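Asks: My questions concern the predicted model and sequence given below.
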Amino acid sequence: MAAAALAVATTAAFVAPQAFAGQAPTTAAQVRASAFAKGPDPTEQTIKAQRGPFQIKQLSVAAQSGRGFNRGTIYYPTDTGQGTYGAIAVIPGFLEPEFITSWYGPTLASYGFVVMTLEPFAITDFPDPRSNQLLAAVDWLAADSPVKAQVDPNRLAVMGHSMGGGGALLAASKRPSLKAAVPLAPWNLYADFAGVTVPTLVIGADNDFIAPVGMHADPMYASIKASPNEGYLKLKNADHFTVNSYSATLTKFTVSWMKRYVDEDTRYTQFLCPAPQPDPSFASFQMTCPS
């Protein structure tokens, strides 16, 4: 994990990084990947694809009492020759069943992660119980699941939409050892997460009327941006549910974030920092660059 970070803030009107000091951008092949790195060198095109280089399988997980989460689906790479994988739990939002955010399961797994998409105990659960379910799910994946042999218990991450996004931030505040958190259009009445040190990428939507960014994503990111390795992607012309469907932008940034922080794979830093070139799909992008 990087010990220091250089703060960078940009909007859609910034100058392209190639313009600085006449330097060409660093390529993936020029950057040393970590011992956890898996898969071929990424390109701008490959990280936008809905499926990555790994073949995957899936398992249904039935409800069971005393486990700390309800039921769900595990997606995992079939390749057992590359060591263990980082694990990610994903939970949907208020009134949403599992399938609403299930596209993240096969997509992230195909890039080299074990992923579990969750059905919450109740679709009316607020962020705090969702945070507990996320933590229980990643712990179970690493210790007791049918694919536990493929999971590195020291490389766990969480994601969630809406109240699930608020839950992901709460999980990060409760468990500093998590490697990454990605709140998607997050909703939480409590928006001060100054104590979060887990690398967190907040993804908001400029036309979100259910969790308006001015009340939720904006202050959430503002509260954590002094910490190293935090980012905020604000989608343009997007609503609360935009993140619930595949897009090249969402795949690029969620995959790059998880690869960079769960796998410590520095080949993906190039897609996060310096700031990406202007993209009509996002209104602004801010982050502290990993060093």
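Replies: The structure has been received and is ready for your questions.
Asks: CA atoms for contacts and neighbours, from now on please.
Replies: Noted.
Asks: show me what contacts residue 115?
Replies: 74-76, 87-90, 105-106, 108-109 (Cα atoms under 8 Å, 6 or more residues apart in numbering).
Asks: how far is the helix or strand harbouring it from where the chain is centred?
Replies: Here residue 115 sits within strand 113-119, counting by DSSP states H and E. Computed by Cα atoms, centre = their mean, to the nearest Å, the chain-centroid distance of strand 113-119 equals 12 Å.
Asks: With adjacent residues omitted, what lies nearest to residue 153?
Replies: Spatially, and ignoring its direct neighbours in sequence, residue 153 is nearest to residue 142 (5.1 Å; Cα to Cα, 6 or more residues apart in numbering).
Asks: take a look at this one as well, against the first:
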Amino acid sequence: MRIRRLLTGAVAATVTALATVVAGTSPASADESWWRGPAPTQASISAATGPFASTSTTVSDFSTPGFGAATIYYPTTTTQGTFGGVAISPGYTAGRETVAWLGPRLASQGFVVIVFDTNSRYDQPSARGDQLLAALDYLTRSSSVRARVDANRLAVVGHSMGGGGTLEAAKDRPTLRAAVPLTGWNTDKTWPEVRTPTLVIGAENDSVASVSSHSIPFYNSLTNAPERAYLELNGASHFAPNSPNTVIAANTIAWLKRFVDTDTRYSQFICPGPSVSAFGDVSDYRNTCPV
């Protein structure tokens, strides 16, 4: 297993403090009032359904400013306070149905999730980044579930060019709490501007956005992100995120819980992280480990 602890001692404290000033968030600061749900286990983050009952509502293209039609998934309870919000973008030429499986899965773990169609299926990563932010703005300001969402605890997830869009969104809005590009694609390979905790998920056999030219350079360049991790799906293709995938779901849940909800109970799944073996689900894992 290759795990890289890039920040140590006084240097780590200094860099983390600077990241806090710039991004307005500290991944090390746990606010238990934001924690939602029981203490996690590997089984609970891997389960198809989490501890919260959830439902969904659709939004027509005529009602969404800056992006296409959408589906919003959210917990039905109103007794635990507000939840973190997550926007999810599909990839090039794809509709929201290709990543819709993540919506109810994340909602059942305690998030309000908007999965949307892009304005054009041919939109490039920069446009998808803008639409991810527009979707979050709609979710928190205008949607029928806006009262359930904490506008200060938001994250972005995306597949392929949508994954490239997550990096664009994080660069443009450093107050985002987390970003998760899934087999991301972008012509820009370096992201020192990103100051958001970022989990990069690549696929070992990706022939569209090979990890050597996309996910790994993305991860290596995230030198100013307060935390970062790279997870590589063993033997998987570019389209692994387009169907239910336990490894993607479990690690995305752990990342969002740790950084959107500042829930340190989930640090155990990030550091040291999933095991790497020739016969396992993960072929490579690298991280800086939560401070």
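Replies: Nice, thanks for sending it over. Keep in mind that this is a model prediction, so the values were computed, not measured.
Asks: In the second structure, point out the residues matching the strand holding residue 115 of the first structure.
Replies: Aligning strand 113-119 of the first structure against the second structure (TM-score structural alignment) gives residues 111-117.
Asks: Repeat that for stretch 80-96 of the first structure.
Replies: Stretch 80-96 of the first structure lines up with residues 78-94 of the second structure when matched by TM-score structural alignment.
Asks: For that stretch, list every residue counted as buried.
Replies: Residues of stretch 78-94 of the second structure classed as buried: 82-92, 94 (neighbour count, 16 or more other Cα atoms under 10 Å).
Asks: how long is that stretch end to end?
Replies: 33 Å (Cα to Cα, to the nearest Å).
Asks: Kindly report the same for stretch 194-201 of the first structure.
Replies: Taking Cα to Cα as the criterion, the two ends of stretch 194-201 of the first structure lie 14 Å apart.
Asks: which bit of the second structure covers that stretch?
Replies: Going by TM-score structural alignment: stretch 194-201 of the first structure matches residues 192-199.
Asks: Now do the top helix by length along the second structure against strand 111-116, angle only.
Replies: When the second structure is parsed with DSSP state H, its longest helix is helix 125-141. Counting by axes from the mean of the first three to the mean of the last three Cα atoms, to 10 degrees, helix 125-141 of the second structure points 130 degrees away from the direction of strand 111-116.
Asks: re the thing from before, average gap between the strand holding residue 115 of the first structure and the second structure?
Replies: Strand 113-119 of the first structure, aligned to the second structure and superposed, deviates on average by 0.4 Å (mean Cα distance after the TM-score superposition for the first structure).
Asks: for the first structure, what's the longest strand?
Replies: Looking across the first structure with DSSP state E, the single longest strand is strand 151-161.
Asks: List the buried residues for the helix or strand following it?
Replies: Using DSSP H and E, the helix or strand that follows strand 151-161 of the first structure in sequence is helix 163-174. For helix 163-174 of the first structure, the neighbour count (16+ other Cα under 10 Å) marks 163-173 as buried.
Asks: In the second structure, which residue range corresponds to helix 163-174 of the first structure?
Replies: Aligned by TM-score structural alignment, helix 163-174 of the first structure falls on residues 161-172 of the second structure.
Asks: mean deviation (superposed) between the matching stretch and the first structure, please.
Replies: Mean for stretch 161-172 of the second structure is 0.4 Å (mean Cα distance after the TM-score superposition for the first structure).
Asks: Widest-spaced pair of the buried residues of stretch 78-94 of the second structure?
Replies: Greatest spatial distance in the buried residues of stretch 78-94 of the second structure: 82 and 92, 32.4 Å, computed using Cα to Cα.
Asks: and the longest helix of the second structure, how far from the first structure on average?
Replies: Mean for helix 125-141 of the second structure is 0.6 Å (mean Cα distance after the TM-score superposition for the first structure).
Asks: so what does that helix touch, helix or strand wise?
Replies: Counting contacts by 3 or more Cα pairs under 8 Å, 6 or more residues apart in numbering; DSSP states H and E, helix 125-141 of the second structure packs against strand 83-89, strand 111-116, strand 149-159, helix 161-172.
Asks: Apply 7 Å and report the result again.
Replies: Secondary-structure packing of helix 125-141 of the second structure (3 or more Cα pairs under 7 Å, 6 or more residues apart in numbering; DSSP states H and E): strand 83-89, strand 149-159, helix 161-172.
Asks: Please enumerate residues in contact with the longest one?
Replies: Contact with helix 161-172 of the second structure is made by 89-92, 124-126, 128-130, 132-133, 156-158, 176, 179-186, 193-194, 196, as judged by Cα atoms under 7 Å, 6 or more residues apart in numbering.
Asks: try it again with 6 Å
Replies: Helix 161-172 of the second structure is contacted from outside by 89-92, 125-126, 128-129, 156-157, 181-182, 184-186, 193-194, using Cα atoms under 6 Å, 6 or more residues apart in numbering.
Asks: what's the answer for stretch 244-263 of the first structure, then?
Replies: 36-37, 47-48, 101, 155, 179, 265-266, 268.
Asks: one more time with 7 Å, if that's ok
Replies: Applying Cα under 7 Å, 6+ apart, the contact partners of stretch 244-263 of the first structure are 36-37, 47-50, 86, 100-101, 103, 108, 155-156, 179-180, 265-266, 268-269, 271.
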